[in-house]
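>>> Generate a structure from the sequence data that follows.
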Amino acid sequence: MRLGGVDLTGNLLLAPMADVTNLAFRLMCKKYGASLSFTEMISSDAIVHGNEKSFLRGMTCEEERPFGIQLFGHCPETITSAALIIEEMFEPEIIDINLGCPSPTITNAGCGSALLLSPDVVSSIFASLCENVDTPVTAKIRILESMDQTLDIANRVEEAGACAITVHGRTREQGYQGSADHSYAKRIKEELSIPVIANGDVKDGESAESILEYTGCDGLMIGRAAMGDPHVFYRISKYLEHGELIEVSCERRRDDLLEYIRLLEKFDLVSHVNMKAHSQWFTRGLKDSRSVRMGMGNADSHSSLIECIRNMCRDVQA
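Predicted coordinates for the structure are as follows:
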């Protein structure tokens, strides 16, 4: 799949996720086949005001490329100023604008999915970006209950000059509940000429194949299914290529978690993540893993958490 000026090796993308998609995690997903990864969303206001933590989220390395940085905001001028700073500092292959976050903290500030109710502002944001920034620009949206209003947003994004759009098939009100409605991505793909990427409920090879066939979309974006399981990219790609079903073992999860922690340490990110929560994600779906999660939760030091992880497969089964 070609996105902007980049020929991607595949069509499986890692979604930007707050407090999840740090550099170490993105590298793990890249290792297993994510063809493009995105940072967690970064406040355009924070970038313009020089917030150090926000710049840390944009940190990358050559092994990760290509990668994208996702910005959120509501003011076209501020978003453009932030994008120009990001472009100069990190040289991302893609700058993505968040039109989908349903968090009240974000929407109450007029950002994220709240922007879907202000189509003229959306047009202004993307027109300003595409006129002033050299980096290709994309959008990640949620759907509105009205198909016509959703199509209007998608068309405005394309007309302003964006090179692709990702469609999460849930409304702002749904949050992450219920099922994603991919009929919106299907219609948007039928109307737009730029690549359209479907997002929502991509859990495994079967769901990935079904969504691609139904929507006709160019690619898939994977979010929550990758939390604690970066290997999911490998399993989905193998299924799409050969119909091959691959089971994930406890040993694989353990080794991936230990490698993830080594990367966190390498890039000095340990203090910036909730280590217990991130470790517990890697036990999801494993049989008899409750005691392991409890052990991780009760660990009173980094070394004791590591010891718990090394021993996690003694009583756990895939």
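>>> CA atoms for contacts and neighbours, from now on please.
Will do.
>>> Where is the longest helix in the chain?
The single longest helix within the chain, with elements called by DSSP state H, is helix 250-266.
>>> For that helix, which outside residues touch it?
24-25, 28, 228-229, 270, 279, 282-283, 286, 306, 309-310, 312-313, 316-318 (C-alpha atoms under 8 Å, 6 or more residues apart in numbering).
>>> Beyond it, next helix or strand please.
Note on helix 250-266: by DSSP states H and E, the next helix or strand toward the C-terminus is helix 275-281.
>>> Go ahead and measure how far that next one is from the middle of the chain.
Averaging C-alpha positions (C-alpha atoms, centre = their mean, to the nearest Å) puts helix 275-281 18 Å from its chain's average.
>>> neighbours of residue 76, just the number please.
19 (other C-alpha atoms under 10 Å).
>>> same question but for residue 242, I mixed them up
Count around residue 242 with other C-alpha under 10 Å applied: 8.
>>> any idea how far residue 227 lies from residue 162?
Residue 227 sits 28 Å away from residue 162, taking C-alpha to C-alpha, to the nearest Å as the criterion.
>>> my guess is residue 112 meets residue 73, correct?
Yes - counting by C-alpha atoms under 8 Å, residue 112 touches residue 73, with 7.2 Å between them.
>>> show me the contacts for residue 34.
10-14, 233.
>>> Which of those residues fall within strands?
When DSSP state E defines the strands, the subset of the contacts of residue 34 inside them is 12-14.
>>> Neighbour-wise, which one of those leads?
In terms of neighbours by other C-alpha under 10 Å, the ones in strands among the contacts of residue 34 top out with residue 14 at 27 neighbours.
>>> give me the element the residue nearest to that residue when sequence neighbours are not counted is part of.
Nearest residue to residue 14, sequence neighbours excluded (C-alpha to C-alpha, 6 or more residues apart in numbering): residue 37, at 4.7 Å. Using DSSP H and E, residue 37 falls within strand 36-38.
>>> and what of residue 123?
Going by DSSP H and E, residue 123 is part of helix 119-132.
>>> That helix: which residues count as buried?
119, 122-130 (16 or more other C-alpha atoms under 10 Å).
>>> Please, where are all the helices along the stretch 51-200 of the chain?
52-57, 76-90, 104-107, 119-132, 147-160, 183-191 (DSSP state H, counting those that start in this stretch).
>>> Dump these into JSON lines; add distance to residue 219 as well.
Output for the helices of the stretch 51-200 of the chain, formatted as JSON lines (distance: least, C-alpha to C-alpha, whole Å):
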{"stretch": "helix 52-57", "distance to residue 219": "25"}
{"stretch": "helix 76-90", "distance to residue 219": "25"}
{"stretch": "helix 104-107", "distance to residue 219": "27"}
{"stretch": "helix 119-132", "distance to residue 219": "22"}
{"stretch": "helix 147-160", "distance to residue 219": "16"}
{"stretch": "helix 183-191", "distance to residue 219": "11"}
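>>> Please generate a structure for the following sequence too, so the two can be compared:
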Amino acid sequence: MKIADLDIPGNVLLAPMANVTNLPFRLMCRRYGASITYSEMISADAVIYENQKTLVRGKSCEDERPLGIQIFGNSPEVMTKAALRIEEMYRPEIIDINFGCPARLLTKDGCGSALLRTPELIYEIVSSLSEELSTPVTAKIRILEDMEKTLEIAHLIESAGAAALTVHGRTRQQQYAGKANHDHVRRIKQELGIPVIANGDIFDELSAERVLEYTECDGIMIGRAAMGNPFLFKRISHYLETGEILEYRECDQRIADLSEYFRLLEEFDLMHTVHIKAQAQWFTRGMRNGRHIRRSIAASESIEEILWNLDEMCKHAD
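Predicted coordinates:
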């Protein structure tokens, strides 16, 4: 897939997710086959005020490149100023604008998916960033119930200079409930000349193939299904390349991934930025004996104890 002049190796992308897509997690997803990863969304206002907790979200390393950094805000001037600073500090390959997050924390301030009510402001933001940055600018939106209004916004984003568009097939009101409507995504892909990436309800090999084939999009973006499950990119990439389901031992894989994640947090001095037990719960979500696993994690007093208890459960599950 190609976005502007950037050649991306593949078409399976990791979505930006708050409190999830830090550097260690992104790096693991890249190693398992994610074509490009995105930072946690970054507040334009926080960048301007040099909030250190926010700025660490752009921390990167060469091994994870190419990197996209996603920003949110509601002022073309502030967002442009913040994006210029991000461009200078982190040199990302892509700067993405969030027009899709339905979280109350953003929408109450007129950011994220709240901006879908003001297409003219979306145009101003994309246009301003596209004109001022040397980095390709992309955007991510959610659909509206009205397909024609969704198409209008997609066309505005393209005409404002965006190099690509990601479309989540749910409305703001749906949050993450119900099914994603990829009819809108398919229609947007048919009408736009820039790359379009489908997002929503992609959780395994077959759903990845189904969404790609139905929408005919240039790529797919995986979000919540990848939380604590970076190996999902290996599975999907393998299937799309070979048509075969990759065989693996889930319990062993999950523990190995959790151990590596903790190691990378230490390596990049980011252990203090995460809630260890919550992260462990994500990495073990969906495993057999889930209730016992959750209890074990909650009772553990160290990373070593978490991993030892999980390993013991794995052995008894054989």
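>>> hang on, the earlier thing: any idea which of the ones in strands among the contacts of residue 34 of structure 1 is closest to residue 51 of structure 1?
Minimum distance to residue 51 of structure 1 across these is 24.9 Å, recorded for residue 14 (C-alpha to C-alpha).
>>> My read is that that closest one contacts residue 40, right?
No - between residue 14 of structure 1 and residue 40 there is no contact under C-alpha under 8 Å: 10.3 Å.
>>> thinking again about what came up before, joint contacts of residue 112 and residue 73 of structure 1?
Shared contacts of residue 112 of structure 1 and residue 73, defined by C-alpha under 8 Å, 6+ apart, are found at residue 98.
>>> Pick out the most distant pair among the contacts of residue 34 of structure 1.
Spatial extent of those (C-alpha to C-alpha) is set by the pair 10 and 14 at 11.7 Å.
>>> what residues do the two have in common as contacts?
Counting by C-alpha under 8 Å, 6+ apart, the shared contacts of residue 10 of structure 1 and residue 14 are 34-35.
>>> which residues sit in contact with residue 24 of structure 2?
261, 264-265, 268.
>>> Enumerate every residue touching residue 281 of structure 2.
Here residue 281 of structure 2 is in contact with 294, 297 (C-alpha under 8 Å, 6+ apart).
>>> how far out from the middle of the chain is the longest helix of structure 1?
20 Å.
>>> With structure 2 overlaid, how far apart is it on average?
Its aligned residues in structure 2 lie a mean 0.6 Å from helix 250-266 of structure 1 after superposition (mean C-alpha distance after the TM-score superposition for structure 1).
>>> follow-up on the earlier one: columns distance to residue 203 of structure 1 on top of the ones in strands among the contacts of residue 34 of structure 1, output as JSON lines?
Formatted as JSON lines, those follow (distance: C-alpha to C-alpha, whole Å):
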{"residue": "12", "distance to residue 203 of structure 1": "12"}
{"residue": "13", "distance to residue 203 of structure 1": "13"}
{"residue": "14", "distance to residue 203 of structure 1": "12"}
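>>> Mind putting the contacts of residue 24 of structure 2 into CSV with distance to residue 254 of structure 2?
Below are the contacts of residue 24 of structure 2 laid out as CSV (distance: C-alpha to C-alpha, whole Å):
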residue, distance to residue 254 of structure 2
261, 10
264, 15
265, 16
268, 21
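>>> For residue 52 of structure 2, state which of these is nearest.
Nearest to residue 52 of structure 2 among these: residue 268, at 15.6 Å, using C-alpha to C-alpha.
>>> count of neighbours near that closest one?
By other C-alpha under 10 Å, the residues close to residue 268 of structure 2 number 13.
>>> ok, now residue 40 of structure 1?
Counted by other C-alpha under 10 Å, the residues lying close to residue 40 of structure 1 total 22.
>>> pretty sure it is in contact with residue 68, am I right?
No - checked against C-alpha under 8 Å, the pair residue 40 of structure 1 and residue 68 is beyond contact range at 9.7 Å.
>>> Residue 59 of structure 2 versus residue 283 of structure 2, what's the distance?
Applying C-alpha to C-alpha, the value for residue 283 of structure 2 to residue 59 of structure 2 is 22 Å.
>>> Residue 215 of structure 2 too?
34 Å.
>>> ok, now residue 16 of structure 2?
Counting by C-alpha to C-alpha - residue 16 of structure 2 and residue 59 of structure 2 are separated by 14 Å.
>>> ok, the two, which is more surrounded?
residue 16 (26 against 15).
>>> What about residue 178 of structure 1, how many residues nearby?
9.
>>> Let me fix that, I meant to ask about residue 7 of structure 1.
Residues near residue 7 of structure 1, counting by other C-alpha under 10 Å: 11.
>>> how about the nearest residue to residue 114 of structure 2 once chain neighbours are set aside, what does it touch?
Spatial nearest neighbour of residue 114 of structure 2, chain neighbours left out: residue 107 (5.0 Å); criterion: C-alpha to C-alpha, 6+ apart. By C-alpha under 8 Å, 6+ apart, the residues touching residue 107 of structure 2 are 101, 113-114.
>>> With respect to residue 150 of structure 2, which of the residues you listed is nearest?
Nearest to residue 150 of structure 2 among the contacts of residue 107 of structure 2, counting by C-alpha to C-alpha, is residue 113 at 12.1 Å.
>>> ok so, going back, turn the contacts of residue 34 of structure 1 into TSV, including distance to residue 204 of structure 1.
Below are those laid out as TSV (distance: C-alpha to C-alpha, whole Å):
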residue	distance to residue 204 of structure 1
10	16
11	14
12	12
13	14
14	14
233	9
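>>> and which of those residues is nearest residue 174 of structure 1?
Of all the contacts of residue 34 of structure 1, residue 174 of structure 1 sits closest to residue 14, with 21.3 Å by C-alpha to C-alpha.
>>> Now do the same contact list for that closest one.
26, 29, 34-38, 221-223, 226 are the contacts of residue 14 of structure 1 under C-alpha under 8 Å, 6+ apart.
>>> Look up how far residue 73 of structure 1 lies from the closest residue to residue 23 of structure 1 other than its chain neighbours.
Setting aside the residues directly before and after it, residue 23 of structure 1 is nearest to residue 60 in space (C-alpha to C-alpha, 6+ apart), at 6.2 Å. Here residue 60 of structure 1 is placed at a distance of 22 Å from residue 73 of structure 1 (C-alpha to C-alpha).
>>> likewise residue 285 of structure 1?
According to C-alpha to C-alpha, residue 285 of structure 1 stands 36 Å off from residue 73 of structure 1.
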